[in-house]
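> here is my input, please return the structure:
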Amino acid sequence: MTLPLFGPAAGRPRTLAPGAVHVPGWLGPDLQRRLVEACRAWAAGPVPLRRVRLPRGGVMSVRTVCLGWHWSPYRYTRTAVDAGGGRVAELPGWLADLGRGALADAYGDPGAAGRYAPDTALVNFYDEHASMGMHQDRDERSGAPVVSLSIGDTCVFRLGTTEGRGRPWTDVELASGDLLVLGGPSRLAYHGVPRILPGTGDPAVTGMRRGRLNITLRETGLTDDDG
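Model (predicted):
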């Protein structure tokens, strides 16, 4: 698949906290549809979409498929150690390029694209009942920013501090096409998705009848010797 390196940036970047930037409408309709098609292919395997089981026995309400590196609580591996042992699909170069362009646009720094080398993506599907508790993205060795793309139904995204899961926090709605970057002082901020707003996505734009897709691009800082 060939995608343009930079999205259309329909909205002006908005800083939620130092290093945390929201760009409304960064993905145009064509990019959204193409990403939905790609996510459907990734969800079919070689490691299919699954619900992650947590160490204490709970099961996450979102369904997840990984690219580049397979995430399971709380580590990355090249094979799906908690889902059949298959080798995870490669991270496509065009998706890494899209992440680089997203970071440059969010921070208004073209040079940021050259410094960013994402090597994994987590693709999460939220149905109308799914949510994500407050957590930190701290399983990566790299401190490079996390780039997050939203497609489909709007969600309420909750951004807290680095100190803990409780208040203070900021709630912001992430709609289809929105870009969010967590970097710098906000790289390890607690964050979550308390709820989805069903029926807010436009099937004519995304090709999705329901639910929300969230693609997060990350640098793990790992090498093949770690996998």
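> from now on I want contacts and neighbour counts done on CA atoms only, so please keep to that.
Noted.
> off-centre distance for stretch 141-149?
Taking Cα atoms, centre = their mean, to the nearest Å, the mean C-alpha location of stretch 141-149 is offset from the chain mean by 9 Å.
> one more sequence to fold, the one below, so I can look at both together:
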Amino acid sequence: MSSPLDLRGVTIWPGFLSRAEQEAMLADLLTVMAIAPPIRPVTRWGRPMSVAMTSCGRLGWVSDRRGYRYEPHHPETGRPWPAIPDSLQAVWHALAPAAREPESALVNLYREGARMGLHQDRDEADLTQPVVSISLGDAALFRVGGTARGGPTASIWLHSGDVCVIGGAARLAFHGIDRIRAGSSDLLPGGGRINVTLRVVT
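Here you go, the predicted structure:
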């Protein structure tokens, strides 16, 4: 594991997870996705997202024409979300030891061509708590701006096993994924990238 990097206030831990740890975490996430299948949500304007999503934890993030929010049940199966696996909890406890226990882990599945526009994570009630973001699979070009839309941004390639902590003054920074480097990792069956963001919601 390398020393942490700072990207406009976001702390990035390159290579935080070993290959064996990544494989174990992926197995946990495949179990989560078997219980709570990823879906491609639509924005409040009805536009389908290019990223498929699911969640684990007490609450899961959902998006549809009613807006962005957290719900206790999967929007299609109606079942409660599965519990957050210990492998994810361990990363939270290692990098956000002073934070409250995470209540949700949003799991984003990027296949080739998927991206995520600049956005803020602001649907949580307690914005003093950080977001811990884990990258698995193909490399992704991560872009971070300021807390207002527009203005300068900075970018870095995130690789499988990297972890970011978005907190403090950067908690409401606009951030997104511009593109995926398809085929840069053989971790995920069928290729692509999984990004997990652990959050305190209430």
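> show me the strands in the first structure, by range?
Assigned by DSSP state E, the first structure shows strands spanning 14-17, 20-23, 63-67, 70-72, 75-77, 120-126, 132-135, 146-152, 154-159, 170-174, 179-182, 191-197, 212-218.
> and those as TSV, adding mean neighbour count and distance to A102 of the first structure?
Listed next are the strands of the first structure as TSV, based on neighbours: other Cα atoms under 10 Å; distance: least, Cα to Cα, whole Å:
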stretch	mean neighbour count	distance to A102 of the first structure
strand 14-17	16	14
strand 20-23	23	9
strand 63-67	24	18
strand 70-72	22	22
strand 75-77	17	24
strand 120-126	24	14
strand 132-135	16	23
strand 146-152	26	7
strand 154-159	22	19
strand 170-174	17	15
strand 179-182	27	7
strand 191-197	20	20
strand 212-218	24	10
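> so which of the ones you listed gets nearest A83 of the first structure?
strand 70-72 (9.2 Å; Cα to Cα).
> can I get the strands of the first structure in JSON lines with distance to P55 of the first structure?
Formatted as JSON lines, these follow (distance: least, Cα to Cα, whole Å):
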{"stretch": "strand 14-17", "distance to P55 of the first structure": "31"}
{"stretch": "strand 20-23", "distance to P55 of the first structure": "29"}
{"stretch": "strand 63-67", "distance to P55 of the first structure": "16"}
{"stretch": "strand 70-72", "distance to P55 of the first structure": "10"}
{"stretch": "strand 75-77", "distance to P55 of the first structure": "12"}
{"stretch": "strand 120-126", "distance to P55 of the first structure": "19"}
{"stretch": "strand 132-135", "distance to P55 of the first structure": "15"}
{"stretch": "strand 146-152", "distance to P55 of the first structure": "24"}
{"stretch": "strand 154-159", "distance to P55 of the first structure": "24"}
{"stretch": "strand 170-174", "distance to P55 of the first structure": "28"}
{"stretch": "strand 179-182", "distance to P55 of the first structure": "26"}
{"stretch": "strand 191-197", "distance to P55 of the first structure": "19"}
{"stretch": "strand 212-218", "distance to P55 of the first structure": "22"}
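> ok, which of those strands comes nearest P29 of the first structure?
Closest approach to P29 of the first structure among the strands of the first structure (Cα to Cα): strand 146-152, 9.7 Å.
> first to last residue in stretch 48-61 of the second structure, what's the distance?
15 Å (Cα to Cα, to the nearest Å).
> A41 of the first structure: which of the strands of the first structure is closest?
Comparing these against A41 of the first structure with Cα to Cα, the closest turns out to be strand 63-67 (10.5 Å).
> so how much does that closest one differ from the second structure once superposed?
With mean Cα distance after the TM-score superposition for the first structure, strand 63-67 of the first structure departs from the second structure by a mean of 0.8 Å once superposed.
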